[in-house]
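In: what follows is a protein structure lacking sequence information:
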């Protein structure tokens, strides 16, 4: 199963990966390794694809979520398919998983390799504070936390209306004092050349800004574009009817 492994200095017992659309048995608009059961794909194909993923986990069970673009964070293994957009774990029993197809997956671990977490950050959840909520749930010092930003829509492809920029700028006013050198969310938007009044939004830059303000300084990843790389990634904005990738993190024994 082709996948992307984070390039970050995580402790040896922290294991993590992001799937691509390569491999798998799904066909049609879900061609490849679609892991989403809610997108209209053949359930048997999704089950077969998920079995391929489980084979990489060394015994850990997957904690899937019912993602709603919110800020709820759950303990992995605490319940079946909880309505949440992030989970965390402190034992090797469960792997935290989030599904995306343009939204931003963010994986977390602490320097000691005792805690891991995964968050689904579409622009609504990101603006509402899902990353800060995930960091807080891990119960470790933010300055000793590592974060990896996985495959998401890139800044040259994510056109949004002015209300999105306004929401982030308004949210900035409720954040703690900015760290030195932080320009704020407004700097993460540039005027669109395609639609008057619209902006091109940089999800990666927005996430880095929010994480730095939350005290997380060890930031990695953030150099993908699901929209422009159709060979590797599903993209809802590009295709509409499409599959989902997953980003996973877990602790090994």
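Out: Yep, that arrived. Not measured: the values here are computed from a predicted model.
In: going forward, measure contacts and count neighbours with C-alpha atoms only.
Out: Noted.
In: residue 156: how many residues sit nearby?
Out: Applying other CA atoms under 10 Å, we find 14 residues neighbouring residue 156.
In: before we move on, which element is residue 139 in?
Out: Residue 139 is part of no helix or strand, with elements assigned from DSSP states H and E.
In: helix or strand right after the helix or strand where residue 96 lies?
Out: Using DSSP H and E, residue 96 falls within strand 94-100. Sequence order places strand 104-110 as the next helix or strand after strand 94-100, per DSSP H and E.
In: same for that next one, what does it pack against?
Out: Taking 3 or more CA pairs under 8 Å, 6 or more residues apart in numbering; DSSP states H and E as the contact definition, the neighbouring helices and strands of strand 104-110 are strand 116-121, strand 145-149, strand 245-251.
In: run the angle between the strand holding residue 96 and strand 245-251 for me.
Out: Computed by axes from the mean of the first three to the mean of the last three CA atoms, to 10 degrees, the angle separating strand 94-100 from strand 245-251 equals 160 degrees.
In: contacts for strand 94-100 next, please.
Out: Contacts of strand 94-100 with the rest of the structure, by CA atoms under 8 Å, 6 or more residues apart in numbering, involve 35-36, 57, 60-65, 76-77, 85-89, 105, 116-120, 152, 244-251.
In: filter the residues you listed down to the buried ones.
Out: Taking 16 or more other CA atoms under 10 Å as the criterion, what is buried in these is 35-36, 57, 60-65, 76-77, 85-89, 105, 116-120, 152, 244-251.
In: and of the helices and strands packed on strand 104-110, who's closest to residue 186?
Out: Checking these against residue 186 by CA to CA gives strand 116-121 as the closest, at 18.1 Å.
In: contact partners for residue 160?
Out: Residue 160 sits next to 198-201 when contact means CA under 8 Å, 6+ apart.
In: same check, this time on residue 32
Out: In this structure, residue 32 makes contact with 21-26, judged by CA under 8 Å, 6+ apart.
In: now, which of these sits nearest residue 146?
Out: Closest approach to residue 146 among those (CA to CA): residue 21, at 26.1 Å.
In: so the closest one sits against residue 31, correct?
Out: Yes. With contact defined as CA atoms under 8 Å, residue 21 reaches residue 31; the gap is 7.3 Å.
In: who has more neighbours, those two?
Out: residue 21 (24 against 17).
In: against residue 36, how distant is the more buried one?
Out: Applying CA to CA, to the nearest Å, the value for residue 21 to residue 36 is 11 Å.
In: pasting the second one now:
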């Protein structure tokens, strides 16, 4: 079996081939009203930004999503729990993925270095979104998302969003061991760094997990959130010793929905 690689051509979400009845969007950090370290389109309510600013930013996002009436926001906890978008929760659910077959109800996740993953059935009947930090990825959040969908893995197309890239994501030996114990081939996603550390390719790790359950239609936006400060928030960049924001930063959103009245 040939070695797996992540896609070699970057696919911004606008170029991702989707059924006409499905929409998808990836935000960047511009176009909102937040100030300071959150400037400007911060969509996270949990990062101590002004509530009024985040509310306005979320309204601006929804206005860019024709055919989407409601976004199901999640309290992401780096796990594998999944929310089914046909329910209307009284509070924000603790989950790291959501799935929907209902038109007008969008699946959305937030990131600031972690990997956003969007799923779409080839026939447009079902969509999903997953938050794949390394912990959730190792725990099987992508496999759990697919198992919760009605669509067979072979009939899904998947998009990997911008995340911290393989030249910036330095991790310890325990992270590499977590993945290689599950699949020895995961060693291909780690390159030696300094002081016994490793540089991890989280998109390649996701490709391996997806291929392992039968998904082969995979596109990816290859831009690195850490290295691209003009366009993306990055938690790890905000935590660097020379950063003025001291670990404070905003969140981007990745969303997918079946269009109402399509």
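Out: Received the coordinates, thanks. The structure displayed is predicted, hence computed values, not measured ones.
In: spit out the residues that contact residue 21 and residue 36 of structure 1 alike.
Out: Contact criterion CA under 8 Å, 6+ apart; residues bridging residue 21 of structure 1 and residue 36 by contacting each: 243-245.
In: out of the residues you listed, who's nearest residue 17 of structure 1?
Out: For these, the minimum distance to residue 17 of structure 1 (CA to CA) is 10.6 Å, reached by residue 245.
In: show me what the closest one aligns to in structure 2.
Out: Under the alignment (TM-score structural alignment), residue 245 of structure 1 pairs with residue 252 in structure 2.
In: follow-up on the earlier one: with distance to residue 158 of structure 1 added, can I get the helices and strands packed on strand 104-110 of structure 1 in a markdown table?
Out: Written out in a markdown table, the entries for these read as follows (distance: least, CA to CA, whole Å):
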| stretch | distance to residue 158 of structure 1 |
| --- | --- |
| strand 116-121 | 14 |
| strand 145-149 | 16 |
| strand 245-251 | 18 |
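In: what's the mean distance for the strand holding residue 96 of structure 1 versus structure 2?
Out: Using mean CA distance after the TM-score superposition for structure 1, strand 94-100 of structure 1 ends up 0.3 Å from its aligned counterpart in structure 2, as a mean over the superposed pairs.
In: now the angle between strand 104-110 and that strand, please.
Out: Interaxial angle of strand 94-100 of structure 1 relative to strand 104-110 (the same axes, to 10 degrees): 160 degrees.
In: please compute how far strand 94-100 of structure 1 lies from its chain's middle.
Out: A distance of 9 Å separates the C-alpha centroid of strand 94-100 of structure 1 from that of its chain, computed with CA atoms, centre = their mean, to the nearest Å.
In: which bit of structure 2 covers it?
Out: For strand 94-100 of structure 1, the aligned range in structure 2 is residues 105-111, judged by TM-score structural alignment.
In: what sits in contact with each of residue 21 and residue 31 of structure 1?
Out: Among the neighbours of residue 21 of structure 1, those also in contact with residue 31 (CA under 8 Å, 6+ apart) are residue 243.
In: once you drop chain neighbours, what's closest to residue 101 of structure 2?
Out: Closest residue to residue 101 of structure 2 apart from its sequence neighbours, by CA to CA, 6 or more residues apart in numbering: residue 126 at 4.6 Å.
In: counterpart of that neighbour over in structure 1?
Out: Across the two structures, residue 126 of structure 2 finds its equivalent in residue 115 of structure 1, going by TM-score structural alignment.
In: could you pull up the residues touching its match?
Out: Residues counted as contacts of residue 115 of structure 1 (CA under 8 Å, 6+ apart) are 88-91, 109, 138, 251.
In: and the helices in the stretch 151-262 of structure 2, which stretches?
Out: If DSSP state H, counting those that start in this stretch is used as the criterion, the helices of the stretch 151-262 of structure 2 fall at 173-182, 202-212, 235-238.
In: out of those helices, which is closest to residue 24 of structure 2?
Out: With CA to CA as the measure, helix 202-212 is the member of the helices of the stretch 151-262 of structure 2 nearest residue 24 of structure 2 (19.1 Å).
In: measure the mean distance from that closest one to structure 1 post-superposition.
Out: Its aligned residues in structure 1 lie a mean 0.5 Å from helix 202-212 of structure 2 after superposition (mean CA distance after the TM-score superposition for structure 1).
In: residues in structure 1 matched by that helix, start to end?
Out: Residues 203-213 of structure 1 are matched to helix 202-212 of structure 2 when aligned by TM-score structural alignment.
In: quick one: contacts for the most centrally placed residue in structure 2?
Out: Central residue of structure 2 (CA atoms, centre = their mean): residue 116, 0.9 Å from the mean position. In this structure, residue 116 of structure 2 makes contact with 109-110, 129-132, 160-163, 254, judged by CA under 8 Å, 6+ apart.
In: would you mind listing the buried residues in the match of strand 94-100 of structure 1?
Out: 105-111.
In: so the strand holding residue 96 of structure 1 versus strand 116-121, what angle?
Out: 20 degrees.
In: helix or strand: which one has residue 71 of structure 2?
Out: Judged by DSSP H and E, residue 71 of structure 2 forms part of strand 70-72.
In: residues making contact with that strand?
Out: With contacts defined as CA under 8 Å, 6+ apart, strand 70-72 of structure 2 is touched by 62, 85, 92, 98, 104-108.
In: chain neighbours aside, what residue packs nearest to whichever residue in structure 2 pairs up with residue 66 of structure 1?
Out: Across the two structures, residue 66 of structure 1 finds its equivalent in residue 75 of structure 2, going by TM-score structural alignment. Nearest residue to residue 75 of structure 2 in three dimensions, chain neighbours excluded: residue 94, at 4.7 Å (CA to CA, 6+ apart).
In: same check, this time on residue 81 of structure 2
Out: For residue 81 of structure 2, ignoring the flanking residues on the chain, the nearest one in space by CA to CA, 6+ apart is residue 95 at 4.7 Å.
In: contacting residues for the alignment partner in structure 1 of the one you found?
Out: Structural alignment places residue 95 of structure 2 opposite residue 84 in structure 1 (criterion: TM-score structural alignment). Residues counted as contacts of residue 84 of structure 1 (CA under 8 Å, 6+ apart) are 65-68, 70-74.
In: relative to residue 29 of structure 1, how far out is residue 84 of structure 1?
Out: Taking CA to CA as the measure, residue 84 of structure 1 and residue 29 of structure 1 are separated by 27 Å.
In: alright, calling it a day.
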